[in-house]
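Undergrad: Sequence first, predicted coordinates after that:
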Amino acid sequence: MTGPAQVGGLGGAGRHAPAAGPVHTGRLRRWAAEVGLGARLALTGGREGLLRTALTAIGVGLGVAVLLLSVSVPAMLDARSSRTAARDDDRYGSDKITPGDTTVLTLNISTSYRGRSVRGRLVRPDGAHPVLPPGVRSLPAPGTMLVSPALRDLLASGDGALLRDRMPGTVGGTIGKAGLSGPNELVYYAVRSDLAFGQPQVQRIDGYGSRSPHEPLDPFLLMLVIVIFVVLLMPVAMFVAAATRFGSEQRDRRLAAVRLVGADGGMTRRIAAGEAVVSATLGLLVGGVIFLVCRPFVEFFEIAQLSVYGTDLRPPLPLLALLIVSVPLAALAMSLVALRRVVVEPLGVVRRATARTHRRLWWRLLTPLAGGALLAPLAGSHGEFNLWQAVGGVSLVLLGVALLLPWVFDRVVGRLGAGGGLSWQMAVRRLQLSGGSSVRAVGAIAVAAAGTIALQMLFSAADAAYTKDARLDPAQAQAFTVVEVSALATATDGAALDAKLRTGGVTSVSTFRRDAAHFGEDGYVTMWVGDCAVLRELAELDRCADGDVFVLDQPDLAGQTVIMGDSGPDVERPHAEWTVPATARPAKALPGPYGEPTGVLVTTGAAPPAEPSPTFVSYVHLAPGDEDAPERLLNAAMAISPTMDVTIRRAQVRDSTFASIRRGLFAGSAVTLLLVGLSLLVGTLEQLRERRRTLAALVAFGARRSTMGWSILWQTLVPVVLGLLLAAALGLGLGALLLATVDVPFHADVSGIAIVCGIAAGVVLLVTTASLPALWRLMRPDGLRFE
């Protein structure tokens, strides 16, 4: 009984202070003591008090851990960008670099394997002390290669069997962390002694590191990034605020007991503030521990082809300090705001009465209207917007969802009748008496759903702009290869290329020579040389015989004399002249890998002699249904020449930056959805624990367990349905404003909205199912015990 004695003493001491100065000092001391009493009650308030504090700390801790992860994203991206920039070896003007003891010849031989990028480099040092890429201590021995740990593991597994045939050597060592963007990146370096400057795509470098300026994001993509961050972080922040109010009913009953021994209203608020700050502070510690414990394990996961090192997750100190200060302050504010709606008297808590105070609507509408007012001037700006204005507008509209939901809940639930089954009646009555905790838990879902609906509308609009339909024709080739013959190539003519490209899964190959020619002062023409069967891959030919010549898009070329090969002041070799026959016939070009070909089609009987280093293009038809046919084709191409370019035609081609942002959204959505589900589960368990004696009493009087389970489901489902309806309305409005900002016509993604609502409903069902074991346990007869 030490606590009540202290309460009475503190209350009496404050009322009998003798002088103004001592009164002020005594008041501060008394307030500090009262706050300290609340802190002690949170830590020493018996099993129930400790359980409530633990639930609050866990709830706040989960949110804090996600917030720490979120604020670490910029540092994570900077770390990845710094490592990739430090190893960059793309050099323009490399012909001006003089060979020396430290210079290196390098050839980019990057490829892909079953949808994953594989970064590869062939190098040859010019001297004894070559510059080394980050993460590499010394160049590998001939016949071996340095690989990333992820590539080493892939090559050693059964899944990497096809990729092993493409590698230029055996594994001779691993690349360090400094040379990799992430732990799951596939990278390798190998030495090739026959590299020479002047060979196709071979560059000379004197150091590693990016020298090109960073290109800013496209305005549309920048808007996507802004909305994604706001949408993902707001539900987390709301959950943290809601977690600080776990067990509020038990706290109010305890405060009523404190009033009974002499405390006034101000003292109860200060006691509640101390309890809330302690719980939030413990939540900060729990969140920090969760973050530190889980951080090393992120290296074992890859979400949407994104992998990071644990050490990359470093919250910036300013944001970390802001988080440490804001969470306890938010807990304090939420506690005081909650007490304003509750009258704690010595004999009970007035909130438990049936009378309800009608919430006012006008000030709740101001928030989304203010957000719309911020976003409206940005309409038609084509992305030339103020960043903070866009963030503020999106945040206010989403915050309006959380503010309007309690008003909508009161209006709808208050009018629900007493009809329906027993489980429905119990759920409605519970929601009418104390549905605030349910609304707070669902608020995060509603905000996430509204933001996701707006994002779905943006992504639907972006798909048209950043995704191109390849318009594949089954009769056309599914793959194309281009290679310039050099000392690196094992095939020097079309027949040899055809033979080497005919691997498993390849049904036919059409190879033709591509020559460059010039005429007049600035005229340029491409010449395609092959037999008639091959040339029919490029154009519609009415008839064809060896010796024929066809003009695709320039009929005035007939009779023109052209100069074969490249021309310019740096070209020293002589060039042959060739005259396009006056009998050349026009032909209609067919779509190819880079659009419709242009220039002149020449059969082999009429073609001029080939250049010393001719370029060959092959159209490759792949067997339908053979998923590994593209991989075997890439293996064959690497065996022909490491400089051979292979293009596999896809049904759709997406912009790489847009695809990266989309993958980032999926990764963030997965984390947010997990947190929302956990928040609902913790909130449901906390409500069940508060009502354990009531539940046990109902079962003792004959209520069925199934009836109680359905009642819990209705209590969770009704707020979720109301929240989703409100989220759909404001989400559509926010999406319309955002589309107007980037000057895109309004389009409602009905299927996307349905998917979002379905996922939210699925989360509710999973949470209800997960809470059933606790419900069965709380309904046992020993739940009637009271301490």
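TA: Great, that's in hand.
Undergrad: contacts, neighbours, all on C-alpha from now
TA: Noted.
Undergrad: next one: stretch 123-139 to chain centre, how far?
TA: The gap between where stretch 123-139 is centred and where its chain is centred comes out at 36 Å by Cα atoms, centre = their mean, to the nearest Å.
Undergrad: List the buried residues in it.
TA: Taking 16 or more other Cα atoms under 10 Å as the basis for neighbour counts, the residues of stretch 123-139 that come out buried are 123-126, 130-136, 139.
Undergrad: Over to stretch 156-163?
TA: Buried-residue list, stretch 156-163, by 16+ other Cα under 10 Å: 160, 162-163.
Undergrad: can you give me how far that stretch is from the chain middle?
TA: 28 Å.
Undergrad: what does it rub up against?
TA: Contact partners of stretch 156-163, identified using Cα atoms under 8 Å, 6 or more residues apart in numbering, comprise 113, 154-155, 631-632, 635.
Undergrad: Second structure follows, compare the two:
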Amino acid sequence: MTSTVSRPVARDSWLRDFALGLRLAVGGGRTSWARLALGTVGIGLAATVLLLFASVGTITTGVNGRLAARAANSTVISGVSPTQVLQSSTSFKTLSIDGSYLHGTGPHSPVPPGLAALPGPAEIVLSPALARLIAENPELRQRFPQRVVGEIGDAGLRGPADLVFYAGTGPLPVAGGPGLSTVVTAYSFGRPGASGLGDPTLLIVTVISSVALLIPIFIFVSVSSRIAGAQRDRRLAALRLVGAGDRQVRRIAAAESLVAAAFGLLLGTLVFLGLRQLAPRFELLGWSFFTSDVVPSVPLTVLVVLLVPVLTVGTVLFALRRVIIEPLGVVRGGKPVRRRAWWRLALIVGGIALLLAARSMPADGWLIAQVTIGASALLIGVPAIVPWLLERSVDRIHGGAPSWQLAIRRLQLDSGTPARVVSGVAVVLASAIAMQLMLLSTAIQYTTPDSSDNWVTVYSTAASASRVSDALAAVPAAKHVYPVASIAAFAGSLTYDVTVAPCATITLVLHVDHCVDGQGFLAGSAAQSAPRPGDTWRLAAAGYGVGASQTLGSFTVPSLPTVTQPVARGAGPYIVDGVVLTPALATGLPLERHTETWVDTDPAVPDATDRIATAVAPLTWQAFVSYSTSDVVNAGQSSFATVRAALLTGSVFTLFLAGISMLVLTLEQVRERRRPLAMLAAAGVPRSVLARSLLWQTAVPVVLGVVVAVGVGIAIAGLVIRLTGQALRIDWPTIGIFAAVAVALVLLVTACSLPFLRAATRLAALRTE
């Protein structure tokens, strides 16, 4: 009978305690409202970031799904008249524009997603972003001489800012277009998309940095839930005075913190929904997203909804574990239990051991998981070791100026809260340093050396080569034009070329003393000897696309003078070892040739490449313009640039969040200590001394955190780069910039706290009731 009655009584007691906590949170006057507002904003900001992180999976799935849906599938389907697809690209003022030329072989040929029907010859369909770009830049319209017949729907776009076109054309050659373009016979559109970043180094960098960016978010939630902790403890002491038990006051404190968590989650959700609606209007790092893409994963959303309140309540209860709340006051006396180092060092040692156990760059999921877990353990070890190091460091500091002594004494009394806030900064710095060093050490495989030369290459079909030369003659930026036509030649295991070029090109490349039209040469190099007269070669068209495997005839090497190609070759036209003929001597070759026209541009003319691309635009797919000395952006380089910029942006944002945490902590400490500060000011301590004490109080943990961050960041980068077989390159200027940012945060936080310090040190702060 007793147990039956006690359960409803206990349940009612819990409900009353929680109800009282809710009333104290929202009905305590302006002070409670200010505390609730600060906690709500802090937790709401963190919840917004967590919901954005929870949406990354659906964003990636949506983008990859649309990219896979528009990919041409050449798997033969019986009874289907395929669509010929020739991919093409161009650039305009550093913007990349991708597209495809389509030719349907039947009335019901497959149509790419986003199109109602295949465009006919001389017709084009543009993405909305490309249509707007053309409207804003009339000179770009000349690149697309076709008649615009519509816009591409969302299903055919990577994102709302995608610059894409589909142009109709006549039958396409099987051998493909100029350059490295090949014609794909598509029986359908859509194939499984590739997942991930492909390169395990980029994947590891992304995972490690994501972990590092999330840790300060959780720290910020913890700091926000402990705002005005001293005032809360005094209210709980008042409750103890009217008869509340020790467990009751902890339940009341938990309920009070739940209010801030609930309002924070609500605010974070509203801010997230607002940002979600604005997603199509912004382009981030070259990527854009539809509103439908930005949807948090359901499991991760549930995790966020549960994690934020649990973390908030757990932080409050953890803060009260060594606080004795008595009816006559709050007792914080007694020497705090010294922090233990073994489990903190175990995280760091375990992370290093996992990274050392990997012998090479991982190629499968298990090894990638091993490396990422090891690096993440090192990063998690940063917020674990910084409080211990700070506690041990300040215990050994004695003497100094009054402002220094005030700061050190405060840190000796309570080093945990400043260390937790600084740990967020240290984690961001460690991850940013490790990220930059890893990307710097592996960047050589994603970039090509820049050149001061101004060469542009126009790839064209043989039939349009003369039209390319005529078009370039009307471009003032094209100072010199050097056409080169090539035919692949196979002599057993050796590969040569039959090259047709005018004397101007031959003289420039082979450095011959005399050349006239009708002359030829046998060109060799240090890597391969010159061909021998009388040999018979098998010829193939241009060496590009499907035609490279088709034998188009034979060629007997004539007796010609031999020329050795220069060992050092600069930028500009390039001739492969083999037979080099002038146009007059090549008139008897009944073969189609792909032509490369090398253009030496005038650096004084702006947008020379854009002008050249506009000049050859009427040739549509038959001419392709490319920089010969610029970076060639492939999928790996695009991922590299995206990852680097994204993580830099995330690091800057999280540093900003950590700065807000430090500011909130400093202001809260000024508010809690306003009576001691006012007494010091009344006793004659200058305000400048108190201001410097706040500066040292923030600077000491930050300097210690920066030292730990630099060490951990270099260690992570060195252990991961070791797996790639490349040397670690330490960029000290970048590390110095990150450290300077942390110092700037300290100065900024101190400057923002000065007005509150001035108000706290007035004599009116000594008044009491």
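TA: Received it, and whenever you're ready, just let me know what you need. Here the structure is a predicted model, which is why all the values come from computation and not from measurement.
Undergrad: hmm, back to that, is it possible to get CSV of the contacts of stretch 156-163 of structure 1 that adds neighbour count, secondary structure and distance to Ala19 of structure 1?
TA: What follows is the contacts of stretch 156-163 of structure 1, written out as CSV (neighbours: other Cα atoms under 10 Å; DSSP: H, G, I helix; E, B strand; the rest coil; distance: Cα to Cα, whole Å):
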residue, neighbour count, secondary structure, distance to Ala19 of structure 1
Tyr113, 15, strand, 83
Leu154, 16, helix, 80
Leu155, 20, helix, 83
Glu631, 21, helix, 89
Arg632, 21, helix, 93
Asn635, 20, helix, 92
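Undergrad: What is the nearest of the residues you listed to Pro18 of structure 1?
TA: Distance from Pro18 of structure 1 was checked for each of the contacts of stretch 156-163 of structure 1 by Cα to Cα. The minimum falls on Leu154, at 80.8 Å.
Undergrad: Tell me which residues touch the closest one, please.
TA: Contacts here follow Cα under 8 Å, 6+ apart; on that basis Leu154 of structure 1 touches Gly160.
Undergrad: In structure 2, what residue corresponds to it?
TA: Correspondence of Leu154 of structure 1 to structure 2, assessed by TM-score structural alignment: Leu133.
Undergrad: Please report how far its match lies from Arg281 of structure 2.
TA: According to Cα to Cα, to the nearest Å, Leu133 of structure 2 and Arg281 of structure 2 sit 14 Å apart.
Undergrad: before we move on, the earlier item: among the buried residues of stretch 123-139 of structure 1, which two are most distant?
TA: Across these, no pair lies farther apart than Asp126 and Gly135, at 20.4 Å, counting by Cα to Cα.
Undergrad: Quick test: name the residue nearest the centre of structure 1.
TA: For structure 1, the residue nearest the mean C-alpha position is Gly664 (1.3 Å; Cα atoms, centre = their mean).
Undergrad: ok, whatever residue of structure 2 lines up with that residue - contacts?
TA: When structure 2 is aligned by TM-score structural alignment, the residue opposite Gly664 of structure 1 is Ala646. Residues counted as contacts of Ala646 of structure 2 (Cα under 8 Å, 6+ apart) are Leu285.
Undergrad: in stretch 492-504 of structure 1, what's buried?
TA: The neighbour-count check on stretch 492-504 of structure 1 (16+ other Cα under 10 Å) flags 492-494, 497-498, 501-504 as buried.
Undergrad: Oops, could you answer that again for stretch 694-702 of structure 1 instead?
TA: 694-697, 699.
Undergrad: what does stretch 569-586 of structure 2 give?
TA: Within stretch 569-586 of structure 2, the residues scored as buried using 16+ other Cα under 10 Å are 572-583, 586.
Undergrad: Ok, stretch 387-402 of structure 1 next?
TA: Of all the residues in stretch 387-402 of structure 1, those buried under the rule 16+ other Cα under 10 Å are 390-402.
Undergrad: could you dump the residues you listed to a markdown table with distance to Arg440 of structure 1?
TA: Converted to a markdown table, the buried residues of stretch 387-402 of structure 1 look like this (distance: Cα to Cα, whole Å):
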| residue | distance to Arg440 of structure 1 |
| --- | --- |
| Ala390 | 26 |
| Val391 | 23 |
| Gly392 | 22 |
| Gly393 | 22 |
| Val394 | 20 |
| Ser395 | 18 |
| Leu396 | 18 |
| Val397 | 17 |
| Leu398 | 14 |
| Leu399 | 13 |
| Gly400 | 14 |
| Val401 | 12 |
| Ala402 | 8 |
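Undergrad: Secondary structure and distance to Arg689 of structure 1 added to the residues you listed, as TSV?
TA: TSV is the format used below for the buried residues of stretch 387-402 of structure 1 (DSSP: H, G, I helix; E, B strand; the rest coil; distance: Cα to Cα, whole Å):
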residue	secondary structure	distance to Arg689 of structure 1
Ala390	helix	42
Val391	helix	39
Gly392	helix	38
Gly393	helix	39
Val394	helix	37
Ser395	helix	34
Leu396	helix	34
Val397	helix	34
Leu398	helix	31
Leu399	helix	30
Gly400	helix	31
Val401	helix	28
Ala402	helix	25
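Undergrad: Please identify which of those residues is nearest to Ala355 of structure 1.
TA: Closest approach to Ala355 of structure 1 among the buried residues of stretch 387-402 of structure 1 (Cα to Cα): Ala402, at 23.2 Å.
Undergrad: Quick check: the aligned residue for the closest one in structure 2?
TA: Ala402 of structure 1 maps onto Pro383 in structure 2, with residues paired by TM-score structural alignment.
Undergrad: which residue packs closest to that match, ignoring adjacent ones?
TA: In space, Pro383 of structure 2 comes closest to Ser423 once its chain neighbours are excluded; the distance is 4.6 Å by Cα to Cα, 6 or more residues apart in numbering.
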